[in-house]
Structures are given as structure tokens and as C-alpha cells.
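> This is a predicted model, with the sequence first.
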Amino acid sequence: MRRSPKSRSRSRARRAAAVAALAGAAVLLVAGPASAHVTVQPPSVAKGATDQTFAFRVPNEEDSANTVKVEVDFPTDHPIPSALVAPVPGWTDQIQTTKLATPIHTDDGDITDVVSQIVWTGGQITPNHYQDFTVDFGALPDGTDQVVFKALQTYSDGNIVRWIDLQKPGQPEPAHPAPVLKLTDPTAAAATVAAPKSGSDSTARALGIAGIVVGVLGAVAGVLLGRRGKGGGGDTSVA
């Protein structure tokens, strides 16, 4: 039985609505809430780098409370000798130091006191926002591939989130990972930077060769078509 145009129109409308609903659901799944952690920015730097300015990025993950206090604990096993904190409008910072059992020997003398903690208070990070707390390190530690910090984030409702968990090899990321600064080998970093150039050159050569091949094939096709056109030229009349 053939359906009327109106019935077919309604059927198409229903199918379109169903497709739109599925597309909307897919968008919602893709655009779902992403997990935001307290991190160090940039997350990695070459060992011995002269630029030692980093930011502790603190996002607000609560819907109805503001972040009102941020505490970052510095490691003492691979200590950072000193820190210079950039001012953040509305926030007050305080640097705590601790005395080392074994001094750090440098060309400028022994270092006995190192940074143990920085605390920011007085300001607010509202929901769906983040704040960067910038710190300039006096020097990066030696003898390690990473610097692990531990952060405590206090909200206006009294909730405290402890970003102190370490990720274990082969295990999924913990719910509240500690901020980690990776210290990379300068030689490996240089090789990584140089590698894309070689790849780009190879790609360019491949594309050039492909272009030549396409050009030759096009020329051959043109010759063949030209011959075919000449061969059939006498049969173009209409009976």
C-alpha cells in the first residue's frame, strides 16, 4: 500500500528527529566533564634549564564553593634551594623554609635552608575557573628525573582536596594525583626536536615524487585520449 505524501513527510520528520537526538547525545558524551587536577605548567623541562619559572595551576572543581586556600609542599629529598613568588591580585603568599641535614654545596657556598612550603590565602577561585600561581625557582635539583610536589586545596565550605597521590607504573591515574615536574635529558629533548625535521623532509620528497608520477600518468593519458579522438574523427556525423 502506497503511503500518502503527508505520511511520508511525517515519517521523514520522525527519522530526522531521531538522528538529531542521537547526535545530541553523542555531543553530550564527548563534551562531558573532564577531570581537572592541580598541575605544574609547563609539566616538563630539560635538566639544567636556565628558565626556571613555573606555575601551579589550580582549577575549581566544585559547583557551589570557592577555593580560598592553596598549599604546595616542596620535596626535601630533592630540594629546591629558593623560590621567588609572583604576586597574584587578591592573594597573600607565604614561603616556609626548612634546614637540611646535609647542606647543598654550590660555587656560591653551602645552602642549608631550602623551600619546604608555599601557602596562598585571601583570594578566591570561583567555580569553572582556575588560577595560576607563578613561582621562579632558584635552581632545579640534581640526581632525579622528576620533582614531586604535594598540594592541598581548601574550599569555602571547609572541604579540603589533597593532591598527594603518586601514580604507580602500569596503574591508572589516581583520583588526586600530586603535581609532578618532569626533568628530561637535554640530549633526548634535542633529538626529539630534530626528528620532525627529518620526517618533514622525507614527506616533502615523497610528495614531490608522487607529483611527478601523477604528472607523467596524466601526460600519457592525454596522449592516448588524443590518439583515440583522431582515430574516431570520421564517425562523428549523425545519420
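Received it, and whenever you're ready, just let me know what you need. Nothing here was measured: the structure is a model prediction, and the numbers come from that model. Residues are numbered from 1 along each chain as shown.

> use CA for all of it now, contacts and neighbours both
Noted.

> for this structure, which strand is longest?
Longest strand in the chain, counting residues (DSSP state E): strand 109-125.

> In it, which residues are buried?
Neighbour-count burial for strand 109-125 flags D113, V114, V115, S116, Q117, I118, V119, W120, T121, G123, Q124, I125 (criterion: 16 or more other Cα atoms under 10 Å).

> cool, and stretch 226-233?
Buried, per 16+ other Cα under 10 Å, within stretch 226-233: nothing.

> do the same with stretch 150-164
K150, A151, L152, Q153, T154, Y155, R162, W163, I164.

> Does the first one touch V72 like I think?
Same thing as K150. Yes. K150 lies in contact with V72 (Cα atoms under 8 Å); the separation is 5.7 Å.

> Tell me where the longest helix sits in the chain.
Taking DSSP state H as the criterion, the chain has its longest helix at helix 186-231.

> what about the strands in this structure?
Under DSSP E, the chain gives strands at 39-41, 44-46, 53-59, 67-73, 83-85, 92-106, 109-125, 130-137, 146-148, 150-155, 160-163, 180-184.

> Same list (those) but as JSON lines, adding distance to R10.
Shown next, in JSON lines, are the strands of the chain (distance: least, Cα to Cα, whole Å):
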{"stretch": "strand 39-41", "distance to R10": "53"}
{"stretch": "strand 44-46", "distance to R10": "58"}
{"stretch": "strand 53-59", "distance to R10": "48"}
{"stretch": "strand 67-73", "distance to R10": "52"}
{"stretch": "strand 83-85", "distance to R10": "66"}
{"stretch": "strand 92-106", "distance to R10": "64"}
{"stretch": "strand 109-125", "distance to R10": "51"}
{"stretch": "strand 130-137", "distance to R10": "48"}
{"stretch": "strand 146-148", "distance to R10": "62"}
{"stretch": "strand 150-155", "distance to R10": "53"}
{"stretch": "strand 160-163", "distance to R10": "53"}
{"stretch": "strand 180-184", "distance to R10": "58"}
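
> another one to put next to it:
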Amino acid sequence: MKMKHRMFRIGTVVLAAAVGALALASPASAHVRSGGSPLPHGGYGIVELVVPGESDGAETIGLTVTIPEEVNLTSARTQPVPGWTANVEREQTGGAERISRIVWTATDPAGGYGVGEYQVFSFSAGPWPEDAESVALPSDQSYTDGSVVSWNEVAVDESSEPEHPAPEVALVAAAGDHGDGHGTSSSDGVSEHHDAAATSDDSNRVWQAISVVSLILAVAAVAGLGVVLRRGRGAGS
């Protein structure tokens, strides 16, 4: 009886390890997040939003990014995404015009993407605030089944993690003059875009590696549980 009880306890530990390993394969990186470089205070820069598909029964066909009211962007340009249209919306405020929203829409529902896939939506804009460390960009992700997931929550402190966090871009001190006010110089813009893309790719490769390792650990743990249970039955007989 003691042997059976011990085997049961070992099996429980192994099973818990398998569950934990599988949990690692579904990290918070599945949320919409910013994959770009920090933006300059009072300047212009490129924002990249990495948007994974998360609905098992529908595909992503739209993304709407809302620019907070306190962020007065006067210029924004989107990077083309094959099969998608982009619309930069503006509004009048205080006698001036500001960017209020940027909306990406798949031209055909068949051009959407599902679970296990992601799309990068990027835009160059400015000027960004001079007195903030970061800017949250509430985003609404639309699916073919008509559902919309709002990524619009901001953590109240470093220890909390919202269920639907808004992607955030970091702001840093400007390195120098940003030219004509419509973006970084040509070489800087290209360099920043490549750095942001590399950051996104590196992040996704890391999580893919973690997922593979986690799956291997889970399979090994389940196999170990089977061995433990068979030995338990053998000892009991």
C-alpha cells in the first residue's frame, strides 16, 4: 500500500511538471505588442505592432489603433501590408489637426490569418510627447466571426499583468535633429525599421524555441508517468 501511495505521489509530480511545461508554450507574447525600437521625445519614429491570431474559430481581418488624446501626432504614414488597406483618421482639436486612429482592414476575409500566424502592422509618426516615458496604444483586433478583442488595459504597477494589455512604445531622449519634421532621415528610418523587425523576429524565435522545449518536456513527463504507473501496477501484483 505504501508503495502504491508513493508511486501515486511521484506520478502527480510528473503530471504537474507536464502541465507546467505546456503552460510555457502559451506565453503572454500572444498578446498584441510593440516590437519596435524606442521613439525619440518630441521626434518622429517607426512603431511596429506584432499582432498574433488568437481565435480558434476565426481569422483576424482588422486592427484599429487609437492614439490617446494627450498624444498630438500631426503626421503618420503606414507601411503597406499585402492584401490589407490602411486608413489614417484625423480630428480637429484646439484649432489644430491630430491623428486620432489608424485602421487596417483585410480587403478580403480570405486574406485574414489565424492561430499560429501573426502580422506586423507598422507606421511612422510624430511628434511624440516630450515628457512621457511611454505611450500606450489601445488596439482593437477584429475577427471574421464578428468578434472584437480590445487590447486596452494598462498595468497599474510592475507586479500586475492585465488580461488584455495595450501595446506600449517606449520614449527616450532624442539623439539629434530629425530633419524636415516628417520623420527620421532616410538612412535612420531604414536602420530603425530593420532594428525593429529584427527585434520582432528574435522575440518570436525565442518563444518558438521555448514552445518546442516545453513540448518535449511535456512528452517526456507523460512518458515518465506511464512508466511510473506500470511499475506501480507491477509492484502491486
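That came through fine. Just so you know, these numbers come straight off a predicted model, no measurement behind them.

> Could you tell me the TM-score of the two chains?
Superposed pair, TM-score by TM-score structural alignment, normalised by the length of the second structure: 0.59. Supporting alignment: 164 aligned residues with a Cα RMSD of 3.0 Å.

> and K69 of the first structure, how many neighbours?
Burial measure for K69 of the first structure: 20 neighbouring residues, criterion other Cα atoms under 10 Å.

> Please check which part of the first structure stretch 217-229 of the second structure corresponds to in the alignment.
Following TM-score structural alignment, stretch 217-229 of the second structure has no partner segment in the first structure.

> From the chain's centroid, how far away is that stretch?
Relative to its chain's centre, stretch 217-229 of the second structure lies at 33 Å (Cα atoms, centre = their mean, to the nearest Å).

> What are the contacting residues of that stretch?
M7, F8, I10, G11, V14, L15, A17, A18, V19, A21, L22 (Cα atoms under 8 Å, 6 or more residues apart in numbering).

> correct me, but E168 of the second structure touches E133?
No. E168 of the second structure lies out of contact with E133 (Cα under 8 Å); the separation is 10.1 Å.

> So the two - more neighbours on which side?
Using other Cα under 10 Å, the more surrounded residue of E168 of the second structure and E133 is E168, with 20 against 14.

> if I line the two up, what does the more buried one land on in the first structure?
Using TM-score structural alignment, E168 of the second structure lines up with V180 in the first structure.

> so its match makes contact with Q146?
Yes. With contact defined as Cα under 8 Å, V180 of the first structure counts as touching Q146 (6.7 Å).

> before we move on, the earlier item: can I get the buried residues of strand 109-125 of the first structure in CSV with distance to S9 of the first structure?
Shown next, in CSV, are the buried residues of strand 109-125 of the first structure (distance: Cα to Cα, whole Å):
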residue, distance to S9 of the first structure
D113, 79
V114, 76
V115, 72
S116, 71
Q117, 69
I118, 67
V119, 65
W120, 63
T121, 63
G123, 59
Q124, 55
I125, 52
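
> Name the nearest of those relative to P33 of the first structure.
Ranked by distance to P33 of the first structure (Cα to Cα), the buried residues of strand 109-125 of the first structure are led by I125 at 18.4 Å.

> That closest one -> the second structure?
Match for I125 of the first structure (TM-score structural alignment): Y113.

> quick one: contacts for that match?
Neighbours of Y113 of the second structure in contact, by Cα under 8 Å, 6+ apart: G53, E59, T60, I61.

> Then L166 of the first structure?
Taking Cα under 8 Å, 6+ apart as the criterion, L166 of the first structure is in contact with P174, P177, A178.

> Name the nearest residue to P38 of the second structure, sequence neighbours excluded.
Leaving aside its chain neighbours, P38 of the second structure sits nearest to A170 (4.7 Å; criterion: Cα to Cα, 6 or more residues apart in numbering).

> Hmm, the one you found is touching L137, no?
No. Contact criterion Cα under 8 Å: A170 of the second structure and L137 do not qualify, at 11.1 Å.

> neighbour count winner among these two?
Higher neighbour count among A170 of the second structure and L137: L137, with 24 against 16, using other Cα under 10 Å.

> So what does that one match up with in the first structure?
Under the alignment (TM-score structural alignment), L137 of the second structure maps onto F149 of the first structure.

> E71 of the first structure versus its match, what's the distance?
10 Å (Cα to Cα, to the nearest Å).

> now P59 of the first structure
From P59 of the first structure across to E71 of the first structure, the span is 14 Å (Cα to Cα).

> what do you get for K47 of the first structure?
Taking Cα to Cα, one finds K47 of the first structure at 26 Å from E71 of the first structure.

> likewise A175 of the first structure?
18 Å.

> Show me which of these two is the more surrounded one.
E71 (19 against 14).

> residues in contact with the nearest residue to that one once chain neighbours are set aside?
In space, not counting the residues next to it along the chain, E71 of the first structure is nearest to V119; the distance is 4.4 Å by Cα to Cα, 6+ apart. V119 of the first structure makes contact with K69, V70, E71, V72, D93, Q94, I95, according to Cα under 8 Å, 6+ apart.

> Could you do G112 of the second structure as well?
E59, T60, I61, A106.

> Pretty sure the last one sits against E59.
In other words, A106 of the second structure. No. Contact criterion Cα under 8 Å: A106 of the second structure and E59 do not qualify, at 10.4 Å.

> could you give the angle of the longest helix along the second structure to strand 118-126?
Longest helix in the second structure, counting residues (DSSP H): helix 186-236. With axes from the mean of the first three to the mean of the last three Cα atoms, to 10 degrees applied, the angle from helix 186-236 of the second structure to strand 118-126 works out at 150 degrees.

> now helix 186-236 of the second structure and strand 45-52, what's the angle there?
30 degrees.

> What residue in the second structure is paired with G226 of the first structure?
So, by TM-score structural alignment, G226 of the first structure is left unmatched.

> My error: substitute V58 of the first structure in the last question.
V58 of the first structure maps onto V51 in the second structure, by TM-score structural alignment.
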